[in-house]
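Trainee: Quick one, fold the following:
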Amino acid sequence: MALVDLLALKQHEVVSIVGSGGKTTLLNALAQIYHKQKILMTTTTKIFPPTQDLYQSAILTNTASTSAANGVTLWGIPNVNGKLSAPNLALLKKQLINYDKILIEADGAKRKPLKAWADFEPVVISDTTITIGILPLNICGQKINASLVHRLDIFLALGDFYLGQVINPTVLARVISHPQGLFKGARGRKILLLNRVASPQTKAWAQQVVAALPAQCRADLSLIVGGNFKEQQEWKKYGKTSN
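Mentor: Sure thing, here's the model as predicted:
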């Protein structure tokens, strides 16, 4: 199925995207899918600015009133590193009612495929109606090290992991299900998105990740999907979930 059909977003949603290995790609993809509606694309952390073809208007200052015409509005504050920082969150929350979909990159991973979460992460605002947690499956088979994992020391403590340990579906299931893991601070419906699922091997790993999740974790998830943005392939629903 198409990802948009599986996600089945309602007319008004506040979507916070957390995790690693595809957050910005998902943010941009959702913005384009719904671009005929009133879409606000923003961050509660920091993001690299999307290319100008991905939005129709931009707000680059903190303002008490933002435009809400049909199309994609980008809102972020330029910083010295060339990224966009979060707008004032109190101002952001006041504008949510004016848009059909608010798409928020609410986490950062320093462009690494895995991460752990400091006390202040992720930044999921209370108005969030869906938290999408994303992880890449093609990381399986590689070894835990500083070049692959953001906040390595915290990551090692998530599951009594160790440097050089081979990343497998059981490791990823622990990252997903740990109270301080992927859905730490999640609000609203929780969706697990397994990215880079394309080959027979990664499809098998996706099944194994889902099987390794504790029953309560699976029950807490509204949806588990797997697929690959780059190949524009059909996305698949995994596992028996509730809600």
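Trainee: Every contact and neighbour count from this point should use C-alpha atoms.
Mentor: Noted.
Trainee: For the protein, just list every one of the helices.
Mentor: 3-7, 23-33, 89-95, 152-158, 169-177, 200-212, 215-220 (DSSP state H).
Trainee: Burial check on residue 50, number of neighbours?
Mentor: 16 (other Cα atoms under 10 Å).
Trainee: coming back round to it: most tightly packed of the helices of the chain?
Mentor: helix 169-177 (a mean of 22; mean count of other Cα atoms under 10 Å).
Trainee: tell me the contacts of the nearest residue to residue 207 once chain neighbours are set aside?
Mentor: Leaving out its chain neighbours, the residue that sits closest to residue 207 by Cα to Cα, 6 or more residues apart in numbering is residue 238, at 7.1 Å. Counting by Cα atoms under 8 Å, 6 or more residues apart in numbering, residue 238 touches 207, 210, 223-226.
Trainee: The chain: strands as residue ranges?
Mentor: 13-19, 38-43, 46-47, 57-59, 71-75, 77-78, 84-85, 101-105, 114-115, 130-136, 149-150, 189-195, 223-226, 236-237 (DSSP state E).
Trainee: would you list the ones you listed in TSV and tack on distance to residue 142?
Mentor: Output for those, formatted as TSV (distance: least, Cα to Cα, whole Å):
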stretch	distance to residue 142
strand 13-19	18
strand 38-43	30
strand 46-47	26
strand 57-59	39
strand 71-75	36
strand 77-78	35
strand 84-85	31
strand 101-105	26
strand 114-115	11
strand 130-136	12
strand 149-150	11
strand 189-195	16
strand 223-226	20
strand 236-237	24
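Trainee: Compare those and report which one is nearest to residue 91.
Mentor: strand 71-75 (11.2 Å; Cα to Cα).
Trainee: now that closest one, how far from the centre of its chain.
Mentor: 18 Å (Cα atoms, centre = their mean, to the nearest Å).
Trainee: Here is the second sequence; please produce its structure so I can put it next to the first one:
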Amino acid sequence: MENFSSSLIEVLNLEKDFIISVSGSGGKTTFCKGLSLELYKKHLLNRNISMLFSTTTKIGDFSDNEFKKIFFNSEEEIDISLFEKVEGLYLTGIKNDRKISALPLKILENVVDKFSYTILETDGSKRKMIKAWNDTEPVYLSKTTISIGIIPIKAIEMEINNLNIHRFEIFESKFNLKKKNKIDIELMAEIITNKEGLFKNSIGKKILFINQVETEEEFEYAKKLANSIEKNSVIEKVIIASLLDKKFYEYKKSSDNL
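Mentor: Below you'll find the model as predicted:
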């Protein structure tokens, strides 16, 4: 990728005191963990800076030692006083089996006020490349300042079926497949821009994050996709990225180059 950055903080142009909500598929948890850890390392010596990674639905548990963990066994056991003097990087939620469930939204609204930065996953994708959204998701905190929608470019040319798409029946009903058998640029653009699609319920600044761009061909696909949604005034920034290679490129609209 040309003129790429290796920093998520840099390419997203992040400022202090933000609440980022992330939806989509093909890299959500990797993105959230990566940004959390980058923020943590940047502010390692500043005890006045604190970071929170959590969810408004459910996420899988993980064992990264950098995260301090505040877990509860049930809603009844939640003690908000545990968040009064936080410093460093935290993961919180209600722990059950191998999943971490969200704190009730009213409580989470108070918890995020204790942190300098908050990063939230807002939906699930069952590890599938493409998904549709049901009536209960994504779940956005009202204090969200930035909404990031993630979609993998490797889904291009992928067969449209139940094995590859989470909530396939909803997907068929919400998006105009035009008798397509495979995902193409046109359909992916609709997933992004449709009011029932990637940015459904989103709040604040909206950033599209096209992930899994590891080859020149995929980079060209990603630029075509970005170009196809250029007239969508809702999306304020497009990042073409490889979380795997830690390479991030900000797509510039044609009007920016005039």
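Trainee: Let me see the TM-score of these two.
Mentor: TM-score for the superposed chains, counting by TM-score structural alignment, normalised by the length of the first structure: 0.92, backed by 238 aligned residues with a Cα RMSD of 1.8 Å.
Trainee: ok so, going back, now for the contacts of residue 238 of the first structure: which two are most distant?
Mentor: 207 and 223 (13.9 Å).
Trainee: follow-up on the earlier one: now which residue in the second structure aligns to the residue nearest to residue 207 of the first structure?
Mentor: Aligned counterpart of residue 238 of the first structure in the second structure: residue 251 (TM-score structural alignment).
Trainee: what's the answer for residue 89 of the first structure, then?
Mentor: By TM-score structural alignment, residue 89 of the first structure lines up with residue 105.
Trainee: Run a quick check on that match versus residue 55, I expect a contact.
Mentor: No. Contact status for residue 105 of the second structure versus residue 55: not in contact, 10.0 Å apart, counting by Cα atoms under 8 Å.
Trainee: residue in the second structure matching residue 7 of the first structure?
Mentor: Match for residue 7 of the first structure (TM-score structural alignment): residue 12.
Trainee: do the same with residue 30 of the first structure
Mentor: Residue 30 of the first structure maps onto residue 35 in the second structure, by TM-score structural alignment.
Trainee: Quick check: the corresponding residue of the first structure for residue 182 of the second structure vs residue 115 of the first structure, distance?
Mentor: Under the alignment defined by TM-score structural alignment, residue 182 of the second structure is paired with residue 166 of the first structure. From residue 166 of the first structure across to residue 115 of the first structure, the span is 15 Å (Cα to Cα, to the nearest Å).
Trainee: more crowded one of those two?
Mentor: Neighbour tally, residue 166 of the first structure and residue 115, criterion other Cα under 10 Å: the higher count belongs to residue 115, 27 against 16.
Trainee: Identify the residue nearest that one in space, chain neighbours excluded?
Mentor: residue 150 (4.4 Å).
Trainee: Return the residues in contact with that neighbour.
Mentor: 109-110, 112, 114-116.
Trainee: need the contact list for the counterpart of residue 142 of the second structure in the first structure.
Mentor: Aligned counterpart of residue 142 of the second structure in the first structure: residue 126 (TM-score structural alignment). By Cα under 8 Å, 6+ apart, the contact list for residue 126 of the first structure reads residue 187.
Trainee: And for residue 172 of the first structure?
Mentor: residue 209.
Trainee: repeat that for 10 Å
Mentor: With contacts defined as Cα atoms under 10 Å, 6 or more residues apart in numbering, residue 172 of the first structure is in contact with 114, 135-137, 139-140, 159, 178, 181-182, 205-206, 208-210, 212-213.
Trainee: Can you give me the distance of it to residue 187 of the first structure?
Mentor: Taken as Cα to Cα, the span from residue 172 of the first structure to residue 187 of the first structure is 21 Å.
Trainee: same deal with residue 142 of the first structure?
Mentor: 31 Å.
Trainee: again, but for residue 152 of the first structure
Mentor: From residue 152 of the first structure to residue 187 of the first structure the distance is 25 Å (Cα to Cα).
Trainee: What does residue 228 of the second structure correspond to in the first structure?
Mentor: In the first structure, residue 228 of the second structure lands on residue 212 (TM-score structural alignment).
Trainee: Just give me the residues shared between the contact sets of residue 207 and residue 223 of the first structure.
Mentor: With Cα under 10 Å, 6+ apart, residue 207 of the first structure and residue 223 have common neighbours 238-239.
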